[in-house]
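Trainee: Sequence first, predicted coordinates after that:
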Amino acid sequence: MIFSSTINTFADTPEPSNNIDYPVGWQMWSAIAVSHRTDNNTSRVILGNSIAVEAARTGKINPWPDGAILGKIVWKDKQLKNWKAATGPGELVHAEFMFRDSKKYSKTYGWGWARWLGLSQKPFNDGGKSCISCHTPVKDRDWTFTDPAAFPTLK
């Protein structure tokens, strides 16, 4: 797979993860939130498809609507060369996604869980077990950690 930064697409679509197709075009989705994990020094941007963004902006996230896709793009923190008080994205760790379909994924709490590793976007396949295990503490929040960031609305 070759990633072209000029057109922001893959020459070849990565293989499915956990029997879920790669969400082509996620690089063009809108941001919903950001987070930083201090335990493993990673930064994340949480993106959403149009359904997820609309739900986030209107507060309709518990439960998230069917058709919503949340993407969490994770980088190792890197000290910024010209701004010593800040870190920024370093090595890409993975891109992981939650696909909301309460019927299709009823056995996995209404979500399809998928992850692709590194710049090559190699699929990670464990049936979503590691994702579900990690997200169990937020099962009462529709299995999501994300608190959507406030964005100004213009009238």
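Mentor: Thanks, I have the structure now.
Trainee: all contacts plus neighbour counts: C-alpha atoms, from now on.
Mentor: OK.
Trainee: Residues touching stretch 138-155, excluding its own?
Mentor: 32-34, 46, 56-57, 61-64, 109, 135-137 (CA atoms under 8 Å, 6 or more residues apart in numbering).
Trainee: Next: stretch 95-109.
Mentor: So stretch 95-109 is contacted by 64-74, 110-118, 121, 132, 143 (CA under 8 Å, 6+ apart).
Trainee: 7 Å - rerun?
Mentor: 65-74, 110-117 (CA atoms under 7 Å, 6 or more residues apart in numbering).
Trainee: which ones among these are found in strands?
Mentor: Secondary structure assignment by DSSP state E places 69-74, 111-117 of these in strands.
Trainee: re the thing from before, Provide a ChimeraX selection command restricted to the buried entries of the contacts of stretch 95-109.
Mentor: Entered in ChimeraX, the line below selects the buried ones among those, by 16 or more other CA atoms under 10 Å:
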select :65,66,68,69,70,71,72,73,74,110,111,112,113,114,115,116
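Trainee: Use this one as the comparison:
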Amino acid sequence: MKRTIFMTIAIAIAAFGFVRYISGQANSVADVTLPPDYREWKLISVAHEGGNLHDLRAILGNDAAYRAARDKTLPFPNGSIIARVAWKYTPSEENNKVFGREQSFVPGSSTNVQLMIKDSNKYASTGGWRFVQFNDGKRAEEEVHKTCFSCHEPVKARDFVFTRYAP
């Protein structure tokens, strides 16, 4: 009797783990850390995001991601990591005094850092990418990461990457 109960519990635990794995929940961000050298990566592009976000962004890539973006290689190779660093879009009072009007904007306070990590086998359920966000250097809650892939689906033809290399 004890053995039957034990086996039933073991099967239930294994089934739960398998369901989590195939649903993509096994791809937890708990094991992802912010690479210490990401600010040294090469610049792929910059952007200003309007609307509610109203920020300035630098899109950086490790060597694999930078080469793929520069050479327009799709899909990005496994091991590619793209970092998006964002700051509040802030008028520069100092610069605007020189210009005599408000026309100069600079990065203000940091908002967050987002990573896209390419492993087409491990993250197959999200187009081969793992999406992770850091706020003040700390990984955001798991719920934040579950919304990323749906935003990137419209650019599936570009391997889910919005940014294009800016020479």
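Mentor: Cool, the structure landed. Here the structure is a predicted model, which is why all the values come from computation and not from measurement.
Trainee: Now the TM-score, please.
Mentor: Remark: TM-score between the superposed chains equals 0.79 [TM-score structural alignment, normalised by the length of the first structure]; 132 aligned residues with a CA RMSD of 1.6 Å.
Trainee: Same list (the ones in strands among the contacts of stretch 95-109 of the first structure) but as CSV, adding distance to Pro148 of the first structure.
Mentor: Formatted as CSV, these follow (distance: CA to CA, whole Å):
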residue, distance to Pro148 of the first structure
Ile69, 14
Leu70, 11
Gly71, 13
Lys72, 13
Ile73, 15
Val74, 17
Trp111, 18
Gly112, 20
Trp113, 20
Ala114, 21
Arg115, 21
Trp116, 23
Leu117, 24
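Trainee: doesn't Ser43 make contact with Ser35 of the first structure?
Mentor: Yes - counting by CA atoms under 7 Å, Ser43 is a contact partner of Ser35 of the first structure at 6.0 Å.
Trainee: quick one, which of these two is more surrounded?
Mentor: Ranked by neighbour count (other CA atoms under 10 Å), Ser35 of the first structure and Ser43 place Ser43 first, with 23 against 15.
Trainee: Distance check, the more buried one against Gln79 of the first structure.
Mentor: Taking CA to CA, to the nearest Å as the measure, Ser43 of the first structure falls 12 Å from Gln79 of the first structure.
Trainee: Same question for Val53 of the first structure.
Mentor: In this view, Val53 of the first structure and Gln79 of the first structure are 30 Å apart by CA to CA.
Trainee: just Ser17 of the first structure next, same as before
Mentor: Ser17 of the first structure is 31 Å from Gln79 of the first structure, by CA to CA.
Trainee: Just want to know which of those two has more residues nearby.
Mentor: Using other CA under 10 Å, the more surrounded residue of Ser17 of the first structure and Gln79 is Ser17, with 23 against 13.
Trainee: Find the nearest non-adjacent residue to that one, please.
Mentor: Nearest-residue entry for Ser17 of the first structure: Pro123, 4.8 Å, with adjacent residues in sequence omitted and distances by CA to CA, 6 or more residues apart in numbering.
Trainee: Would you mind listing the residues in contact with that neighbour?
Mentor: 15-17, 115-117.
Trainee: Cool, thanks, signing off.
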